[in-house]
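Peer 1: need coordinates for the following:
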Amino acid sequence: MQTTLKAKRFTFAQIVKLSPVFASKLLFWKTFKHSLNLDNPQTFSEKLMWLKLFEDVEFKVRFTDKVKMREYMIALGYSHLLVPIIGIFEEIEDIIFEQLPRKFVMKCTHGSGFTIVCENKRELDYQKTRLQLAEMMATNYALINAEPHYLKIKPRIIIEKYIEPSRSDISNAYKIHCFHGEPKIIELALKRNTRNEQSVMLTPDWEDTGYIEKKLPYEISESKPKQLEDLLAIAKKLSKPFTYVRVDLNIVDEKIYFNKLSFTPDACLNIDIHEQANRELGQWLELNIGKRKQPISIARSKS
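Peer 2: The predicted structure follows:
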């Protein structure tokens, strides 16, 4: 089974190298069971795909790289929102686990989901962790879901302080979808890190949009953060240069922390929002299709 999966991933990676557009159409068809319209995109998913394939990739690299993104935050006066860094490493061999604190978080800078959370170093298998990091570092994330803006990010490992809430129920993640520099949707995870995890999409006024059909009992008023205005102001400032971006922020013990910017959330393939919502969200994105350039090539990749 594992061999078959690796073979499929290898084959798809070759397709991505030949044509990110064709690879994206395959992903779209597999997910939604209808063709991707890049000539006249209408839905949120289609327009995100168009932006992924035709918008300036070089511009996005700086804001996707987890190290370079910190420079942007500092330039905007948001250094206080950054999780403190323990170290940045280009080689796994340079990491001395014995010198790390008892709790820490390791992230690779060139992809999404490349994260190792250590809550107790005494229980950490150093050799297994090194192998995990080696696999992550060797992975060309741009080839997994045909996302060209990950291509030119230099693989590095960033080790951050583990931010631990004083109570287990007061750490919340807020994913703020911004269209042309305006926060329009706040996506909030319900029951995070469990099998019942689900998201809800809210307006900036903290009202349920109904874009995601809720399966879990949920009281909107009880989850509204005191820092809502601050969250929206931060997202507005960070998203100003972009046609679309999702600004991910966390609140731990009433303090706001920056997580990341995402230009292609869910690889542009969110299956949780219903069809009408997909069209309504798409109306907020205006594309310069008339100035469309050739799609970015990933053929330069050696991975």
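Peer 1: can we go C-alpha only for contacts and neighbour counts from here?
Peer 2: Fine.
Peer 1: pull the contacting residues for the closest residue in space to Leu124 that isn't next to it in sequence.
Peer 2: Nearest non-adjacent residue to Leu124, counting by C-alpha to C-alpha, 6 or more residues apart in numbering: Cys118, 7.1 Å away. Each residue near Cys118 by C-alpha atoms under 8 Å, 6 or more residues apart in numbering is listed here: Arg102, Lys103, Phe104, Val105, Leu124, Tyr162.
Peer 1: the same query, at a cut-off of 7 Å, please.
Peer 2: The contact partners of Cys118, taken as C-alpha atoms under 7 Å, 6 or more residues apart in numbering, are Lys103, Phe104, Val105.
Peer 1: could you also give me the structure for this next sequence, so I can compare it with the first?
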Amino acid sequence: MNKILDDISKWPIEKREEFLKKVFEEKMGRTLNLEEPKSFSEMIQWIKLYYHEPLMGRCADKVLFKKFIREKLGEGYTAKTYEVWEKPEEVDLRNIPEQCAVKSNCSSDGNNILLVADKSKIDFNKTEKEIKENWFDRLKLHTNSFANYYYGVQPKVYVEEYLEEADDYDVLCFHGKPKFVYVKTEHFEDGINREVGYPMSFYTTEWEYINARYKGIPTKADIKKPAHLSKMLEISSKLSEGLPFVRVDFFENAGKLYVAEFSFAPWAGLRAYEPEAMDYEMGKWLDIVHTAKAEYVKRQDRSV
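Peer 2: Here you go, the predicted model:
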């Protein structure tokens, strides 16, 4: 905890490139090609390093993201927010609802989330200390990553309504077009082997099982088609307009559809696919040339 963390956002682009190439080779088992990326995973690294879109920074902030969803879809598509704390000294768990969820606005993968099913069971002093010391420290959050769209995000902690989430349905959209869905199941159930992970299963937009997976992650071929699939695809198309890639995450609660969050780099683009050919097929859907020639930063601009 006392280790001084380096601020990646202050690194020159050459240092970020060099370090990310080492990480990519370690995680993916192959060389990262940033000059002419071909696979989806390579293109995600390119986007993290070079692509600048203000909307991505806004939606990477899970507090501002909810405002964006209200603007695009209207009320009722996200969990209700009770409180937003912008500074550590504002944190007060004693005044939160009896049931709620406390979350960081710039974390993911289940980190910095407190699900409060019964407030009376909280160790207030210990939990508040953890939140104040770590959940606002930008060097310990995604604000200190290789994804440049996090660099302008102000760390916050927010309190939202407690919802018994079921399966997650994540729609992967390329240039505003939903291409396929993956479903996360059993991740809130007891007894799941956390080292192996909970099942993540790929399906087409017509709900046909795709025989592929993230390396080492279980998958299921018999998941029932969600009741709101057509609505998810419609909403995803609307929300992803103007973005080269985004994963739009949904969940259903009590028969109602909610938008959970955006992901611009699932698994940080550092989880291998089985078969590897899927990574390259997905790369065909993401037009980096078109992206680079848009009104945003170009690859040749070494001043990023």
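Peer 1: mind checking the TM-score on these two?
Peer 2: The TM-score (TM-score structural alignment, normalised by the length of the first structure) is 0.85; 285 aligned residues with a C-alpha RMSD of 2.4 Å.
Peer 1: if I look at the residue nearest to Leu124 of the first structure, how far off is Ala189 of the first structure?
Peer 2: 22 Å (C-alpha to C-alpha, to the nearest Å).
Peer 1: repeat that for Leu143 of the first structure.
Peer 2: In terms of C-alpha to C-alpha, Leu143 of the first structure sits 27 Å off from Ala189 of the first structure.
Peer 1: burial of Asn253 of the second structure, as a residue count?
Peer 2: 13 (other C-alpha atoms under 10 Å).
Peer 1: what do you get for Phe202 of the second structure?
Peer 2: Neighbour tally, Phe202 of the second structure, other C-alpha under 10 Å: 24.
Peer 1: that one contacts Ile210, correct?
Peer 2: Yes. If you go by C-alpha atoms under 7 Å, Phe202 of the second structure and Ile210 touch, sitting 5.3 Å apart.
Peer 1: just how off-centre is stretch 264-274 of the second structure within its chain?
Peer 2: 11 Å (C-alpha atoms, centre = their mean, to the nearest Å).
Peer 1: stretch 182-193 of the first structure too?
Peer 2: On C-alpha atoms, centre = their mean, the centre of stretch 182-193 of the first structure falls 13 Å from that of its chain.
Peer 1: list the buried residues in that stretch.
Peer 2: For stretch 182-193 of the first structure, the buried set under the neighbour-count rule, 16 or more other C-alpha atoms under 10 Å, comprises Glu182, Pro183, Lys184, Ile185, Ile186, Glu187, Leu188, Ala189, Leu190.
Peer 1: cool, stretch 250-261 of the first structure as well?
Peer 2: Buried residues in stretch 250-261 of the first structure, counted by 16+ other C-alpha under 10 Å: Asn250, Ile251, Val252, Asp253, Ile256, Tyr257, Phe258, Asn259, Lys260, Leu261.
Peer 1: same thing with stretch 41-56 of the second structure?
Peer 2: Those would be 41-53, 56, for stretch 41-56 of the second structure by 16+ other C-alpha under 10 Å.
Peer 1: what segments of the second structure are helices?
Peer 2: 13-28, 40-50, 54-60, 62-73, 124-134, 229-239, 277-283, 288-292 (DSSP state H).
Peer 1: now the strands for the second structure?
Peer 2: Ranges of strands in the second structure, per DSSP state E, are 81-85, 100-104, 113-116, 157-160, 168-174, 177-184, 200-204, 213-214, 245-253, 256-263, 273-274.
Peer 1: to Ala221 of the second structure, which of those lies closest?
Peer 2: Nearest to Ala221 of the second structure, of all the strands of the second structure, is strand 200-204, at 7.2 Å by C-alpha to C-alpha.
Peer 1: which residue sits closest to Leu93 of the second structure, ignoring its sequence neighbours?
Peer 2: Phe124 (6.5 Å).
Peer 1: and the one you found? What does it align with in the first structure?
Peer 2: Counting by TM-score structural alignment, Phe124 of the second structure corresponds to Tyr126 in the first structure.
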